[in-house]
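Participant: the following block contains a protein sequence and its predicted model.
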Amino acid sequence: MTSISLAEYKKLYCGDRKSTSKRKSKVKGEKIVSKGEAALIQQLKALKIEFVQEFKFHTSRKWRADFHIKNTKLLIEVEGGIWSGGRHTRGKGYLGDMEKYNAATMMGFQVLRFSTEQVTSGFAINQIEGLVKG
């Protein structure tokens, strides 16, 4: 696996962060699909990779994964707000994510986490396809 510097990563995957709009909040309990999730849905469908959105993987907690690849133990998370100080990068949210991802791993799931930029660039789907069809 090749490593890259943070500067190279930002250049490849971040683009112009100022042009991204804020994510809308839930409307009457309905989840608003993020730009990254919408892109991944289209990419998975194009490759005929079956998936479940908002997959509840834990029996006693309300934890859900953004995507579960059917007939596998693979969970996909599209992490939003990583550059804007969103929930995933603040203390409480970060700790909650660690607990959730560790629980999923202890239950036998593989958890892949991608930024919106990694999804829209095609990086994420290439890795997912490599695991699923590899």
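Facilitator: Arrived safely, thanks for sending.
Participant: hey, let's count contacts and neighbours off CA atoms from now on
Facilitator: Noted.
Participant: longest helix in this structure, please.
Facilitator: If you go by DSSP state H, the chain has its longest helix at helix 91-106.
Participant: would you mark the buried spots in it?
Facilitator: 97, 100-101, 104 (16 or more other C-alpha atoms under 10 Å).
Participant: one more: stretch 59-73?
Facilitator: So for stretch 59-73, counting by 16+ other C-alpha under 10 Å, buried means 63-69.
Participant: which residues of this protein fall in strands?
Facilitator: Taking DSSP state E, the strands of the chain run over residues 51-56, 64-69, 74-79, 110-115.
Participant: returning to what we had before: helices or strands up against the longest helix of the chain?
Facilitator: strand 110-115 (3 or more C-alpha pairs under 8 Å, 6 or more residues apart in numbering; DSSP states H and E).
Participant: contacting residues around the strand it packs on?
Facilitator: 36, 73-80, 82, 101, 104-105, 124 (C-alpha atoms under 8 Å, 6 or more residues apart in numbering).
Participant: centre-most residue in the protein?
Facilitator: Closest residue to the average C-alpha location of the chain: residue 78 at 1.7 Å, with C-alpha atoms, centre = their mean.
Participant: try this one side by side with the last:
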Amino acid sequence: MSAAEELLNAHFCFHKVEPVREYRFGAEAAGGPGKGLRDRLARAGLKDWRFDFAFPAQKLAVEVEGGAWAGGRHTTGAGFSEDLKKYDAAMRLGWTVYRCDPGMVRSGRAIETALMLLKLSEGEVHEQA
């Protein structure tokens, strides 16, 4: 876990919000981890992608995009393209994906937005009930 992810996790804890860390949304969409996962992922056109933070009941994912200033994998052409495929698959499965960077985590902007999105999602659930 990166320093920014650790900090965002601390923010979630402070606000008594408990995300699932490293949530395997691709595996879950393909029937869950276990025997035959690779075949099920291939048939579904998915990979064993993970979210940094996930709220499965609300289908909200929070991704901390690190490495932009350090030349990480996410900044290469292939890495960026793979990330786009991951986010596309997630959105096709009904997920909202909030992306932030370490500066947004440090400033408090990321936790503010994540909490806002959780409240919006909660409101939609209550309105539908």
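Facilitator: Sure, I can see it. Since we're looking at a predicted model, the values are computed, not measured.
Participant: with distance to residue 55 of the first structure added, can I get the contacts of strand 110-115 of the first structure in CSV?
Facilitator: Converted to CSV, the contacts of strand 110-115 of the first structure look like this (distance: C-alpha to C-alpha, whole Å):
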residue, distance to residue 55 of the first structure
36, 17
73, 12
74, 11
75, 8
76, 10
77, 11
78, 13
79, 15
80, 18
82, 22
101, 13
104, 12
105, 15
124, 19
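Participant: farthest-apart pair in those, please.
Facilitator: Across the contacts of strand 110-115 of the first structure, the longest distance by C-alpha to C-alpha is 25.6 Å; it joins 73 and 82.
Participant: quick one on the thing from earlier: between the buried residues of helix 91-106 of the first structure, which sits nearest residue 51 of the first structure?
Facilitator: Lowest distance from residue 51 of the first structure to these (C-alpha to C-alpha) belongs to residue 104, with 16.9 Å.
Participant: return the residues in contact with that closest one.
Facilitator: 57-58, 110-111.
Participant: what do you get if the cut-off is 10 Å, keeping everything else the same?
Facilitator: Applying C-alpha atoms under 10 Å, 6 or more residues apart in numbering to residue 104 of the first structure gives the contacts 57-58, 63-65, 73-75, 98, 110-111.
Participant: quick one: map it onto the second structure.
Facilitator: Matched across to the second structure, residue 104 of the first structure falls on residue 90, judged by TM-score structural alignment.
Participant: follow-up on the earlier one: superposed on the second structure, what's the mean shift for the longest helix of the first structure?
Facilitator: Here the mean offset of helix 91-106 of the first structure against the second structure after fitting is 0.3 Å, by mean C-alpha distance after the TM-score superposition for the first structure.
Participant: swap in stretch 110-121 of the first structure?
Facilitator: Mean for stretch 110-121 of the first structure is 0.7 Å (mean C-alpha distance after the TM-score superposition for the first structure).
Participant: now do the buried residues in that stretch.
Facilitator: Of the residues in stretch 110-121 of the first structure, those buried (16+ other C-alpha under 10 Å) are 110-111, 113-120.
Participant: any idea how far the match of residue 104 of the first structure is from residue 10 of the second structure?
Facilitator: Here the criterion is C-alpha to C-alpha, to the nearest Å. By it, residue 90 of the second structure lies 25 Å from residue 10 of the second structure.
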